[in-house]
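Chemist: Build the 3D model from these lines:
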Amino acid sequence: MNYKDAGVNIDEGNKLVEMIKPIAKKTLTDNVLEGIGGFAALFEIKNYKNPVIVSSTDGVGTKLKIAFMMDKHDTVGIDLVAMCVNDIIVTGAKPLFFLDYFATGKLKSEVAVEVIKGIAEGCKIAGCALIGGETAELPGFYKEGEYDLAGFCVGIVEKEELIDTKSIKEGDAIIGLASSGIHSNGYSLVRKVFFEKNNFSVKDFIPELGMNLGDALLTPTKIYVKSIEALKELKIKGMAHITGGGFIDNIPRILRKSIAAKINKGSWKIPTIFNLIQRLGDIEEREMYRTFNMGIGMVVIVDPSDVDKALEKLNGIGEKAYVIGEIVESEGGVIL
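Modeler: Below is the predicted model of the structure:
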């Protein structure tokens, strides 16, 4: 008996590593001293006086179930990168490098390499290097044809350039940056609404969406790195990545207890997919705003005098941005 008889194919793993190397190489920067294939990756820090290292780790959640149902694996890697880098940039940092963890019951290189292609694409969009990762073949641990993904990103920022949310005050403007769709949160509810309660298939064409349901649900999470870079000349007082917990739980994470975010519903167009979920699932409005991004994937808080400049810069790079509310005196939280 050997390891392969037990369900772990070392040769398949080595084959995947060789397939990954040229994909990852396209993401590397001059700072990478050692990338894929070694025991550890090496990254050189240059041109920083007082650097602060910023880190984030995340996954894609049950959105992966949609990828399995569709047998489409080239976009969930973008989601993985987005979930990590969008958390990093709210501190004022820029992402430097990324590592992934891919685990499955039986390794199929042709599937895994599609996932890695998505991760590499996400890294290119975010301007960070894919410098390493782990592929775990775990017989008996996952259902056949399924896998799990996790990612880890490291960024950097000069200490004096960290976003100081203590400066947020009454009257400050809340700018919302449009999402690309559901992003990567709320999929347990999404699957329950569409597939359990209403018996949809991922192949069903949805006229309101203009596409098949599966394609709509797999739309990759938007990466906001370039959008936030466009605002560097302005004083950003705070940012919130609208992920799990939606508006209700995420925006208060950057607010003092004496102020609140007053959101003006109707100041942006809520994408059709959310209206569909709410109607088919008979979901209360506040629950929608606590579960989903509702069409706003990133919130930026600035002084009212900077609003026009911010919108001009964002619109100039093709970003859809809206003034969606303001900071008011209150006992914390979000006012809808």
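
Chemist: Could you use CA atoms for every contact and neighbour count after this?
Modeler: Will do.

Chemist: can you give me the strands in the protein?
Modeler: Secondary structure of the chain (DSSP state E): strands at 32-34, 42-43, 51-59, 94-104, 129-137, 147-158, 173-178, 205-206, 211-212, 238-241, 259-263, 296-302, 321-329, 334-335.

Chemist: Need those in a markdown table (columns: mean neighbour count and distance to V85).
Modeler: Compiled in a markdown table, these are given as follows (neighbours: other Cα atoms under 10 Å; distance: least, Cα to Cα, whole Å):
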| stretch | mean neighbour count | distance to V85 |
| --- | --- | --- |
| strand 32-34 | 15 | 18 |
| strand 42-43 | 16 | 17 |
| strand 51-59 | 18 | 7 |
| strand 94-104 | 23 | 6 |
| strand 129-137 | 22 | 12 |
| strand 147-158 | 21 | 7 |
| strand 173-178 | 24 | 16 |
| strand 205-206 | 16 | 31 |
| strand 211-212 | 14 | 28 |
| strand 238-241 | 24 | 10 |
| strand 259-263 | 21 | 24 |
| strand 296-302 | 25 | 12 |
| strand 321-329 | 20 | 19 |
| strand 334-335 | 18 | 24 |
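
Chemist: Can you add distance to A112 and give those strands back as CSV?
Modeler: Listed next are these as CSV, based on distance: least, Cα to Cα, whole Å:
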stretch, distance to A112
strand 32-34, 22
strand 42-43, 24
strand 51-59, 16
strand 94-104, 8
strand 129-137, 9
strand 147-158, 9
strand 173-178, 30
strand 205-206, 28
strand 211-212, 24
strand 238-241, 28
strand 259-263, 41
strand 296-302, 28
strand 321-329, 35
strand 334-335, 41
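
Chemist: let's see this one next to it:
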Amino acid sequence: MLNKHDTIGQDLVNHCVNDIAVCGASPLFFLDYFAVGKLNFDVAEQVMSGLVKACKENRCSLIGGETAEMPGLYKKEDYDLAGTIVGLVEKRKIINGSKVKRGDILIGLPSTGLHTNGYSLARNVLLKKFKLVTYIPELKTTLGEALLAVHRSYLKPIKAILSLDGVHALAHITGGGIIGNTSRVIPKHLKLNVDWQCWERSYIFQLIQKTGNVPEEDMRRTFNLGIGLVVIGSSKHTGAILSILKKMREKPVVIGTVM
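Modeler: This next block holds a predicted model:
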């Protein structure tokens, strides 16, 4: 609709990188799968440029992929993009959440937008009132550009704090929201206490909720609400974790505790 496809390639790579980085792994190789109804070379070039850009930024080799033209399965303008990533981590350094305990602190790092999740709800709500080219003053850009904001990589801040013994778990906030994703990386007998008022939500989420009168529970379950990564660390290491992240010009915020 906007004929902008490079960010989608970046989204895919960064999403995959984050998914393995939270386990302590560094990315090595990436492969893509690009399926189309009819191959459009301009679109394919844009998608590929995004894949290449993100792989370079994450120091990950793009070693190959597959392009499949399937007119009987996809419409002419439609395409499907998928990726496979391979990373490396020493067995003794795998982060599996087993060290998480009561009293640990939740530290959130900001997202850049929807981060490839919740688009069905966002489109259903926003496109009934706005056009993608509508300029939204609070967003300081058009709606379309805001929705296509690149899903950022958290590889660098993750690697920077992994030297600390006090980092007990990491959660990449995707579908399922903060609770859904963070709950999966802590022992089952523990719970999360999140202070939902302690950070300012990105305006794109405020716009979605206000425009569609979306219940708070649905917002929390569907979107990252401005927090794309959660670091779970011991309370005595909180200061050190925050200090490292701030030196990297990140904007970490303590968003809760483990109970």
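
Chemist: Would you tell me which of the strands of the first structure gets closest to I270 of the first structure?
Modeler: Proximity to I270 of the first structure, assessed across these by Cα to Cα, is greatest for strand 296-302 (8.4 Å).

Chemist: Kindly state which residue of the second structure is aligned to D172 of the first structure.
Modeler: Aligned by TM-score structural alignment, D172 of the first structure pairs with D104 of the second structure.

Chemist: residues contacting its match?
Modeler: Shown in contact with D104 of the second structure (Cα atoms under 8 Å, 6 or more residues apart in numbering): I232, G233, S234, S235, T257, V258.

Chemist: cutoff 6 Å now
Modeler: G233, S234, S235, T257, V258 (Cα atoms under 6 Å, 6 or more residues apart in numbering).

Chemist: Who's the closest spatial neighbour of S202 of the second structure, skipping the chain neighbours?
Modeler: Ranked by Cα to Cα, 6 or more residues apart in numbering and with sequence neighbours excluded, the top spatial neighbour of S202 of the second structure is G226, at 5.4 Å.

Chemist: Could you report the separation of the residue mapped onto A240 of the second structure from the first structure from I175 of the first structure?
Modeler: Aligned by TM-score structural alignment, A240 of the second structure pairs with K309 of the first structure. Distance of K309 of the first structure to I175 of the first structure, given as Cα to Cα, to the nearest Å: 12 Å.

Chemist: Over to E284 of the first structure?
Modeler: Distance from E284 of the first structure to I175 of the first structure, by Cα to Cα: 25 Å.

Chemist: Please tell me how far the aligned partner of G9 of the second structure in the first structure sits from A120 of the first structure.
Modeler: Using TM-score structural alignment, the partner of G9 of the second structure in the first structure is G77. The gap separating G77 of the first structure from A120 of the first structure is 8 Å, by Cα to Cα.

Chemist: which non-adjacent residue is nearest the most centrally placed residue in the second structure?
Modeler: For the second structure, the residue nearest the mean C-alpha position is H115 (4.4 Å; Cα atoms, centre = their mean). Of all residues not flanking H115 of the second structure in the chain, H151 sits nearest, at 4.4 Å (Cα to Cα, 6+ apart).

Chemist: now G256 of the second structure
Modeler: Using Cα to Cα, 6+ apart, the closest residue to G256 of the second structure is V194 (4.3 Å).

Chemist: which one in the first structure is aligned with that neighbour?
Modeler: Matched to the first structure by TM-score structural alignment, V194 of the second structure sits across from I263.

Chemist: go on, G72 of the second structure?
Modeler: Per TM-score structural alignment, G72 of the second structure is aligned with G140.

Chemist: With A149 of the second structure instead?
Modeler: Using TM-score structural alignment, A149 of the second structure pairs with T219 in the first structure.

Chemist: how much space between its match and G325 of the first structure?
Modeler: Counting by Cα to Cα, the gap from T219 of the first structure to G325 of the first structure is 27 Å.

Chemist: ok, how many other residues are close to I125 of the first structure?
Modeler: Neighbours of I125 of the first structure under the rule other Cα atoms under 10 Å: 18.
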